[in-house]
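Q: coordinates only, sequence not included:
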């Protein structure tokens, strides 16, 4: 009952937070849990704390009875440059109206029957935010500041069962809350099936549910493997049915992955994950801007999106137990580029283009049951230069978009 009350309180705190957004792999977070994030998000085959279910629901069978909570501060730097435009839009645009975001997270796991485990994880999956005080679309008739804010919060109840003390299968629900706002996009209303639902409609929200499956197995005392799959989660923003394809549809894409961890020595662990995110299967994200030029208006079933492609992510991390109390971590991740050079015009609003991130982390056990964690990550600046990316109807030319990120997090965990 105490845990139930704590969970309700944390949900209320997160719901009241001023905003959360994080994007490293497109608009997906690179990892969840400070221990995982200190290793560049590795977690499919290396469960370390009660947030393990976020990466692989089977992982909760290997972390014991525990509770973990933390918060990360996310600092993105994003912007755009327009050149060669016939309407006079050329210039550099700073998209950092808001520069700091808080990403809270919480998890609890418990063995409720022999070899049967239950868990609950609350975390921000990701998001995107841009805010241009100097509107990049002003030359086309826009007024006020421009930008979008996409936020995603997951609540994941999970059950796992362990076989022969070395293999576990898990299933969970991903209950996803999404919130979205857009402003300063007036030039696009004339190309929409619902011109009154393109921009400046305030915040809209959506709740959807998906399934998350996973397996974790200790193949040898040194080698652990994990496999996971998460279904697409349906979402819709009715206030912006004139912006997103299929009448405001905005699904969270299906994704799957494979993870390995290897105990090189009793103190030294090396791990790696592969993840594939199917952005290309969500029309409002994947449809190219060329659909608009072919006569498919914004908000229609074949309407344009952001032209994002399916993305592959590789994460490599290591941890070393310096003493029984102190563990050090490091990692590096690389993702394929979701944004094509021909699609940068609309992606001024959503420049999720970073591809490489390096992380450092550490945890300290103050006693046998209590631990404190820390991590820092830097996603290196990436610029995608446009290739005839601004349509002739908007004066032609190119938009170049860029993004870099810093994130720092702390956590407190306790076994019980």
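A: All right, it came through fine. Note that this is a predicted model, so its numbers are computed, not measured.
Q: for the rest of this, base every contact and every neighbour count on C-alpha atoms.
A: Fine.
Q: how distant is stretch 379-387 from the center of its chain?
A: If you compare the mean C-alpha spot of stretch 379-387 with that of the full chain, they lie 18 Å apart, counting by C-alpha atoms, centre = their mean, to the nearest Å.
Q: put this next to the previous one:
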């Protein structure tokens, strides 16, 4: 077994995750270079994390290994019935990918990605309970991926998504939370297509099934059906190369409304934990991503982008935003890559999640929650 093959097999053991959030518990971009282009990567794969955005993208990146570290910082604030709270965020999230060109028309690889959200106010919120409010959702996906070039320049990709999640809810006694932490395993599938449809123009299509997780037994009395699955999503991407310029566009649909724990209204009417019990009240998101990359020289690339989405949390569901701060749907991005040698490249990216405050209406009257986040990513890529 050669050196790269050993690294590829060991890679799922190298990364653990906890995460901040942009589109729900998802980042606006996965992969250090994609992060600098607003996340627009469905038709523009650049590294071995490409499978997260489109499994077929691994067909274009060759044999390589990539790792990154994202630092998320900012302040999240809430006002719940006059109780003002804040949390100064500092979270470090690794990412990893490896890909191997098994044959000229076949690749095999793996991508590891993190998702999550949480809050730690360090004190109680009377409307929620008597102990200190702290919430933490962390999800990790390990995606073994294979691609096949069925015609020159046209690729199909398939990912098996193996998931692990942990959920902790503390200080929510008034909702029936047990102040415990629980863990679950899950699985799903991702498929994708990537092809050159005209000179310089690529089209990408991708679909991910839900990642179905085991029941969280410690929270079955508060979460509908005791399960917190990752929703299905589908996307379309276009990328166009013109001289030193690459222009990329993604559209992504995230089906939050199909998962009861996320979609059920806080005032759903059923008892906590039942299929018709209270949830977060999220609606589907339509995400639009635009990115530009410029090859300034043989060694240096510069890039920028923007990610725009509708807010998945209606104002009438603002109450639980204060414990699940996933309401920054618009972000600005900058990035660069420097080619140190023929094999080694270094990438930096910065993302600013624009400040957004959700102001409650109806049953959530008197609640305001939100904030702003900054993310700085440093990545290394090595081509074999």
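A: Cool, the structure landed. A quick note: this is a predicted structure, and the numbers were derived from the prediction, not measured.
Q: surely residue 318 of the second structure is in a helix?
A: Yes. The assignment for residue 318 of the second structure by DSSP: H, G, I helix; E, B strand; the rest coil puts it in a helix.
Q: all helices for the stretch 251-400 of the first structure, in order.
A: Taking DSSP state H, counting those that start in this stretch to define them, one finds helices in the stretch 251-400 of the first structure at 283-286, 290-293.
Q: what range does the first one cover in the second structure?
A: I take that to be helix 283-286 of the first structure. Structural correspondence for helix 283-286 of the first structure: residues 260-263 of the second structure, per TM-score structural alignment.
Q: next one: stretch 150-163 of the first structure
A: Mapped onto the second structure using TM-score structural alignment, stretch 150-163 of the first structure covers residues 137-150.
Q: for the matching stretch, list every residue counted as buried.
A: Neighbour counts over stretch 137-150 of the second structure (16 or more other C-alpha atoms under 10 Å) mark 137-149 as buried.
Q: got the contact list for that stretch?
A: Here stretch 137-150 of the second structure makes contact (C-alpha atoms under 8 Å, 6 or more residues apart in numbering) with 12, 16-19, 51-52, 55-56, 58-59, 105-118, 155-168.
Q: among these, which lie within helices?
A: When the contacts of stretch 137-150 of the second structure are checked against helices (DSSP state H), the matches are 51, 52, 58, 59.
Q: farthest pair in those residues?
A: Farthest pair in these (C-alpha to C-alpha) is 52 and 59. Separation: 13.1 Å.
Q: any common contacting residues for these two?
A: Residues touching both residue 52 of the second structure and residue 59 (C-alpha under 8 Å, 6+ apart): none.
Q: who's more crowded, these two?
A: For residue 52 of the second structure versus residue 59, the count of surrounding residues by other C-alpha atoms under 10 Å is larger for residue 59: 33 against 28.
Q: skipping adjacent residues, who's closest to the more buried one in space?
A: Once its chain neighbours are removed from consideration, residue 59 of the second structure has its nearest residue in residue 147; the separation is 5.6 Å (C-alpha to C-alpha, 6 or more residues apart in numbering).
Q: what about the one you found, which SS state?
A: Going by three-state DSSP, the state assigned to residue 147 of the second structure is strand.
Q: mean shift of the match of helix 283-286 of the first structure relative to the first structure?
A: Superposing on the first structure and averaging over aligned pairs (mean C-alpha distance after the TM-score superposition for the first structure), stretch 260-263 of the second structure comes out at 0.4 Å.
Q: show me the contact partners of that stretch.
A: Outside of stretch 260-263 of the second structure, the residues within contact range by C-alpha under 8 Å, 6+ apart are 223-225, 227-228, 256-257, 275-276, 278-283.
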